[in-house]
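Asks: the following block contains a protein sequence and its predicted model.
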Amino acid sequence: MMTILTSQMSLFLLLLLFITTFHKTMCSNHTVVQCNEKDRETLLTFKHGINDSLGRISTWSTKNDCCAWEGVLCDNITNRVTKVDLNSNYLEGEMNLCILELEFLSYLDLSDNKFDVIRIPSIQHNITHSSKLVHLNLSSFNFDNTLHMDNLHWLSPFSTLKYLRLSGIDLHEETNWLQAVNTLPSLLELRLKSCNLNNFPSVEYLNLSSLVTLSLSRNNFTSYIPDGFFNLTKNLTYLYLRGSNIYDIPSSLLNLQKLRCLDLSQNYFMISSSIEYLNLSSLVTLSLSGNNFTSHIPDGFFNLTKDLTYLDLHESNIHGEIPSSLLNLQNLRHLYLSYNQLQGLIPNGIGQLPNIQYLDLSENELQGSIPTTLGNLSSLNWLFIGSNNFSGEISNLTFFKLSSLDSLDLSNSSFVFQFDLDWVPPFQLTYLSLENTNQGPNFPSWIYTQKSLQLLDLSSSGISLVDRNKFSSLIERIPNEIYLSNNSIAEDISNLTLNCSTLLLDHNNFTGGLPNISPMSNRIDLSYNSFSGSIPHSWKNLSELEVLNLWSNRLSGEVLTHLSASKRLLFMNLGENEFFGTIPISLSQNLQVVILRANQFEGTIPQQLFNLSYLFHLDLANNKLSGSLPHCVYNLTQMDTDHMDSWYVTTVVLFTKGQDYVYYVSPNRRTIDLSVNNLFGEVPLELFRLIQVQTLNLSHNNLTGRIPKTIGGMTNMESLDLSNNKFFGEIPQSMALLNFLGVLNLSCNNFDGKIPIGTQLQSFNASSYIGNPKLCGAPLNNCTTKEENPKTAKPSTENEDDDSIKESLYLGMGVGFAAGFWGICGSLFFIRKWRHACFRFIDRVGDKLYVTLIVKLNSFRRN
């Protein structure tokens, strides 16, 4: 019994101990440990200037422990903040560097946000030299220099800093940036990309012995690098000076014996012949692309280092031949020499580079045939030699040992392809471009064997015949891009389901119905074929579609209802088909180009079509649309502003200059064509306020009303056609301001009056104005005399006014004379006294005159 009680007591005590321990553990896990109050206040001060519209730091509240705030990490023992990481949180407003006053902070990353101002308090007085900061990244979001910093003196207290990144911050006022950086003895990495730096300060007394990574790309130094610049540190392994407007390389570069990666691309220096004396034995990566050398590569250039594995000299305007010293780079794996002016042959010794994996010689002026030794490069993964002046044959032997080949570009070449019909290559390609080569008339049979293709480009290669089953299987399994434009393939692919994101089959002879398309398709161009029938049901799911071109086929049905799910659609060309139905109001709000020309669409034009702010090309011509144009605010922003943001360019046939006219649809040309429909009513004034429109065609409708004076504000107008409507009234004088007008047709309307005088309006022949019976003036027949000569007409009016004034004057004088005459004579007649006095006055005057006359006569006789 005692044994049982003892056992029970032991079990009870054990259970009690377990519960106590468990309770303490649970309590300890849920104990809220408050972070340091000073750290909390500093973080809240930093937050005060931030606009956090997305609520990314909504946890930063006095209700929560700051060690649990988003992006904040504290030490487990001291509970002091050691790390703040808020990169890529779309924070806006003020970046207050008071956050650097966190005493135990070792890591701060505020990069890739949208701050617009940096506030730098007097942090030198609040930071001890025992600061723990090791990593500091304040790089801007878009490298657009919207963030400005006057100087870098505030960095001096951070003696422990090893990684400093300030890319994208405008530092153009900091003239001694290198001296400021020199105060950081532990610095390993410095990135000042796109900081608008414009000088290399004196470096004689500087020492950055710990620096291993230096990035000063995308600045504007406009100067030479000081000769002693690379004496700053001998431990540098990564140096990036890409696109910084540098003119020369100093000899002190030779001191960087540990340099592994050097990027001097997109600058303006020349390859000096003295480079053959350089020795960068540790260099493994060298990028000098995007420069303007305008010279050949010195023969000793590739003696710089024998350990080079990556060499990029593409797009650097290099002339001459490929130097033989290239063959010394036995470790070379990446060689990019594309987009230069290289001439001559590919060296036969190219096959002596056993480790080469990526070889790009495209877009040059290289000649001759491909050396057979090229087939020995068994490690070759990438071979791009298209767009040169090569000739000769390419056969099975050229690729005999290239079992690792993954990407092949032979485009724009004049090779004679001599592949055996039953040849099976030793490789499986993912990328193949044979654009603008002579492959036809048969589809190359060896391509059918490629099971891994993701991109196939056989545009303009003369193909007309395919193996139906093999061809169908091939294009069905390609997941990314298919380019077969400008061939003569005549196949029915209506039963296929194509899974590629980009499908370009335009300018062929494909027949039958349209194929089923993957919901992930992004760009489809099936124009200039003979497809018929309606749009497949599967097309209702094209949610990723951005570009659709079905121009010039035999398609029919209510196509627009099938595109309601395509909310990302930018370019829609359905012209020259037999589609019918109405234009829905639920089209993509991102549309930039809408072409429905030459179909059977009917009904009214929806108001929503004039609220597509990105639209710059609208063509609804040659349909059965009716009703009036919507009277609403035309929110066609791209037709009303200079800014244009679009990339897609294509060719279509438009009736725009009095004839069928082929031109490029591009953002540089804003077009509205509503011609040949049944539209009626007045044209809204809003249409004539789209000042960036260059082509406006409203012809062959029943539109009425006057041309508003605001048309004079459409100063970019180049083609205007309002013919065959019912417009009336005078042509506004403001049209004389359309100085770029090259095409004008106002014929067959009811315009009257005189054609305004203007350089442009009189330059068109009479056909631009005929069919307006009451319209006159050059270049039409003369108007009536009164209307023809306005200079004469005006003085005539003035003469008429003068005559009226004279008549009024003479009439007034006559009336006055008559009134005076009868006033005096009437008084003499009715008043006797006045009459006798008048007679006596006349007698006296007569007597005086008689006496005077006699005296004068007697005096004359005596003389």
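Replies: Nice, I can see it.

Asks: okay, CA-based contacts and neighbour counts for the rest of this
Replies: Noted.

Asks: give me the spatial nearest neighbour of the most centrally placed residue in the chain, chain neighbours excluded.
Replies: Compute the mean C-alpha point of the chain, and by CA atoms, centre = their mean the closest residue is Asp645, 4.2 Å away. Spatial nearest neighbour of Asp645, excluding adjacent residues (CA to CA, 6 or more residues apart in numbering): Pro667 at 7.5 Å.

Asks: here comes the other one, which I'd like you to weigh against the first:
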Amino acid sequence: MAAIKARKISLILWPKYVMLMTFLLFTGVISLSSSLADGGGALKTEGRCIESERRALLAIAADMYDPFDDWLSSWTAADCCTWRGVACDAATGHVTKLDLRFPYPDDVGNIDASTVNPSLRELQHLKYLDLSLNNFSFAGVPEAVVSLPQLQYLNLSSAMFAGAVPPRFGNLSGLRYLDLNGCFGDLHADDLTWLSRLPSLRYLDMSCINISKAANWLESINSIPSLEVLHLQWADPPFLPPALPPFNLSSITVFDVSGSLNINTSVLGWLSNATGLEYLELSSCGGFDIGPLQSALGALVNLQELDLSANDIGGEISAIVGNVSRRLRMLDLRWNKLTGNIARTLGSLKHLEFITLDNNQLTGQIPEMLGDFTSLRFLTFSSNQISGRIPQSVGKLRRLEYIYLSGNNITGEIPASIGNLTNLIHLFIGRNAITGPIPVTVGNLLNLQQLYLSDNNITGQLPESIGELKNLQALYLQNNFITGPIPSAVGGLQSLLRLHISSNRLSGHIPRGMGTLCNLEYLDLSDNKIAGEITDLIDGLSQCPQPLRLFSLHLSDNNLNGGVPPSLGQLKELSEVYLSSNSLVGNVTEAHFTELAILKFLDISQNNLRVVLPDDWVPPFDAFTIGMSYCHIGTLIPSWIQTQTLLQNLYLSGTGLEGRIPAWFSHFNPQGWHYLDLSSNSLSGPLPVVSSVNQSIINLSNNSFSGPILPSFAASLNASILTLSDNLISGKFPPFFCNMNFLEVLDLSNNRLSGEFPDCLRSYPTSLQSLHLNNNSLSGRLPSFLKHCKQLITLDLGENKLIGELPQWIGRSLSSLKVLRLRSNLFHGAISPQIANLSSLHVLDLANNNLHGAIPSSIGSLNAMVTVQNVMEPLIDSNAKYYSEHVLITTKGSTIEYSTVLSLVTSIDLSDNNLNGAIPQELTKLHGLHFLNLSENHLMAKIPSEIGDMSQLESLDLSMNNLTGEIPAKLATLNFLSHLNLSYNNLSGRIPTSNQLQTLNDPSIYIGNKDLCGMPLAECPREEGPARGGTQEGKNESDKLETILNITSLIIGFVVGFWGFVGTLIMKERIRIAVFQFIDRMCYRLALKFAHLKCK
């Protein structure tokens, strides 16, 4: 119970504590405690205390836990009034103050028990008592505490008390401060009427005390008009009555009932009378209607801090922000469902210091006016739908210490003005769409401790100025497009604890200076293009003067080379070592693990490493995960593996293992495997007995295991993914399959299984998503139990000897299917129109069977093939990190295995059957189809003219049918077509041409069509040949149109030219005179020439 309450209270430990506790400690508590201990006179610090009280104090001290024997070490002097935490009345010598608050708050919850000695009742003049933060081991509140009649200050908070709150607290009528915060205990109070007997009470904290049975709780609290501060966090008060008492808390300034699910809207109207209220905490109260909330907030004119987080409040945020006090300094509205434009949210709240609006549905852009909120210290808008750029004006917020903008749709570059925020401690802008480089000015943020820019589109190189951030503790830049080398200046970040730069495009070498980052705890440089050796890094870290705290080292998926330095074994705190998928070479020996006693995760897979460890080696560690795939470990499974009692994941694929699996391996790991991968070796003999936990992955594929699958193999197998493909397994399909309730993927392809499927009576693997049984010798009909596998996505039973008709329940029951591959069997009958119900189908392969009848026109309704698939994602969700779905697709004359890009591929193959009739026009609606093969059937009639609408087609095979007519001209528009086969049909006419079709210049793709002509076949006769891309009739129509256009152009040209000339003569006198003079001269010269010729 205490742990649950501690978790609840942790939800609200943030700026309110900073603000509230500052207020209490420096304005209320200090002055209050001084006056209480004083009692009207000066505290006695000299002289002797009363001996009986001295003995009582020593008895009390003897029962208090002091872990370092220094807390109460001053309690030896003769005068108890000089002891730490003790104060006395100057006149009488009586002890008036006892402060036994546990002085090491970081250890609270992990300390030994104390007890309250009954001698406490001897201190009858106590006015101040503090027992907080101790461990009283869930004892009840001692009677001695409530027997101190002069108490004015009592603090029992977080002291692990339990049981009922004594009503005798009501006898302490002089109490002004009462803190019973029970968040580390288990207190309850079924009646609070005793509160009405505390007329002077100013401060009350009963947080985490169960008051669910105190029906009079509000009435009791309301009877204390002097109350200024009330905390009832997670106290679970009962429902409020319909009629609330008249508001009487005239002095209230702090009202905190967070975590009280029974607080409803009615309390808002009641609180609107609290005009002096400065702090209102109503977080996690289950929800409020925004209307009454809007009205109540408008009445609280002095409100400075407002927390309404986690209340499922919907509606426009302006309804709240527009009505709060203009004096507001802290606003917390996170974890609601508020909508509206962020630009219109802030309004005139120019005094805001803290604003957090995380996890809402806010939209719009961050406004430039944000720069006017110069008092801001804490700004968080994470997990909304904010778009646009970060405004340059953010650089005006020079007091800002925390920025959280992660999880939005923010674009553009990080403004250079960010460098003006020299007080910034946290900068979180991850999970957005930010582009451009990290600005050089980030180096000005000398107080920055955490920088999160992960999951963006940041480009460019890391600026050298990042080395100026000497206080930086966490740098997260993963999942971006950062290029270039890691700056050498990173080696100067001596405060760095976490460095995460994975999944970028970094190159170059690891800077030598990174070996001096002796405070590093987590280093992840994986999935980059970093080259060079790791010796300087590992050797440097191993020589750190202080104990190195590095527990996680991720360097996988790079281009690292050289050897693994033996100094790796000196990094004592390492728990995770990931060096896989590099080009590391050399030997791995005992020296690499000498001091790695707490190593839990080791993966050196996919390197050229040779693991040289003696058979009798006993590792210093006990690991959860060991990965050595594609390393050289010898021909036997290392015997030292059996010392790993905690081992859950073992990757030894492609390591050169041979022969039978040793007998000890079958009895090893009695707790069961999570992931066992022994694939791609030369292991032989019967399948080993392996035990696995639920949802495990077992991969024994690509070996030489033989014999049947025995019941002993399945006895302790609870795998979700079982891959046994590419072995020599024989016998019948195992009946244990029916009872594998957790099975999601089963791959037994490429084995020697035979016989019929078992009858699964009333027990089915209903979680099954992928079934691969292709290339075996299975016989009989398609098993009907598959119709109960509603989640099935991939069904591959190709290359077997299955018979019968294709059942209609495939279309009715398996609506999630994305891959249906039944090729090369003995199925007969027609293809059911119900096939159209498979709206998610990407691959349909029914080739090489005895199917007959027409292709159903409903095939045009396969929705996943109608649209273009452009999202690359796992075809199935089952452990996508560890399993990648794969399917064989026969296309372009060869069979290719698709895996990574399978979600982008669409294919229909109905070839080599006895299908007849015409190709349905509806088929051409599959505009997203990539591969279509209808060859070797008896299809007739014309190729549909709209086949050119299938714009994504890459391969089209209609060969060996009875198709007639001309090849549609639109076929020339298929720009992605790279494989075409129309051979052996009855096609005629000219072959259409286009830039793409001209690349398909093999005559064999048209052979067997005697009336086809044109490239790449023989030229068509001129008088008969159709025009390029069309018919002769089209050519003649084109010629007629061209002649008409030519004649029309000549007529229009003559008319325009003639009237242009004549019009100019009429309108322009100078031109007209010049023209006629020119004509006269020409006539005169012609006359002279004519007379001259006549004389001759």
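Replies: Perfect, thanks for sending it. Source: prediction; values computed, not measured.

Asks: please report how far the residue mapped onto the residue nearest to Asp645 of structure 1 from structure 2 lies from Gln461 of structure 2.
Replies: In structure 2, Pro667 of structure 1 lines up with Ser903, judged by TM-score structural alignment. Separation of Ser903 of structure 2 from Gln461 of structure 2 (CA to CA, to the nearest Å): 34 Å.

Asks: how about Ser575 of structure 2?
Replies: From Ser575 of structure 2 to Gln461 of structure 2 the distance is 31 Å (CA to CA).

Asks: SS state for the residue nearest to the centre of structure 1?
Replies: Here Asp645 of structure 1 is coil, with the state taken from DSSP: H, G, I helix; E, B strand; the rest coil.

Asks: could you say what helices and strands the helix with the most length in structure 1 packs with?
Replies: The longest helix of structure 1 (DSSP state H) is helix 790-830. With contacts taken as 3 or more CA pairs under 8 Å, 6 or more residues apart in numbering; DSSP states H and E, helix 790-830 of structure 1 sits against helix 785-788, helix 832-862.

Asks: can I get these in a markdown table with distance to Val72 of structure 1?
Replies: Putting these into a markdown table (distance: least, CA to CA, whole Å) gives the following:
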| stretch | distance to Val72 of structure 1 |
| --- | --- |
| helix 785-788 | 85 |
| helix 832-862 | 127 |
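
Asks: could you dump those helices into TSV and include mean neighbour count and distance to Leu809 of structure 1?
Replies: Formatted as TSV, these follow (neighbours: other CA atoms under 10 Å; distance: least, CA to CA, whole Å):
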stretch	mean neighbour count	distance to Leu809 of structure 1
helix 785-788	13	28
helix 832-862	11	32
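
Asks: corresponding residue for Asp358 of structure 2 in structure 1?
Replies: By TM-score structural alignment, Asp358 of structure 2 lines up with Arg165.

Asks: can you pull the contacts of its match?
Replies: Residues near Arg165 of structure 1 by CA atoms under 8 Å, 6 or more residues apart in numbering: 136-139, 189-192.

Asks: what about Asn216 of structure 2, how many neighbours?
Replies: 18 (other CA atoms under 10 Å).

Asks: same check, this time on Thr309 of structure 1
Replies: Thr309 of structure 1: 21 neighbours (other CA under 10 Å).

Asks: next: Gly816 of structure 1.
Replies: Gly816 of structure 1 has 11 nearby residues by other CA under 10 Å.

Asks: enumerate every residue touching Phe293 of structure 1.
Replies: By CA under 8 Å, 6+ apart, the neighbours of Phe293 of structure 1 are 268-271, 316-318.

Asks: ok, and the closest non-adjacent residue to it?
Replies: Closest residue in space to Phe293 of structure 1, ignoring its immediate chain neighbours: Met270 at 4.7 Å, by CA to CA, 6+ apart.

Asks: cool, thanks, signing off.
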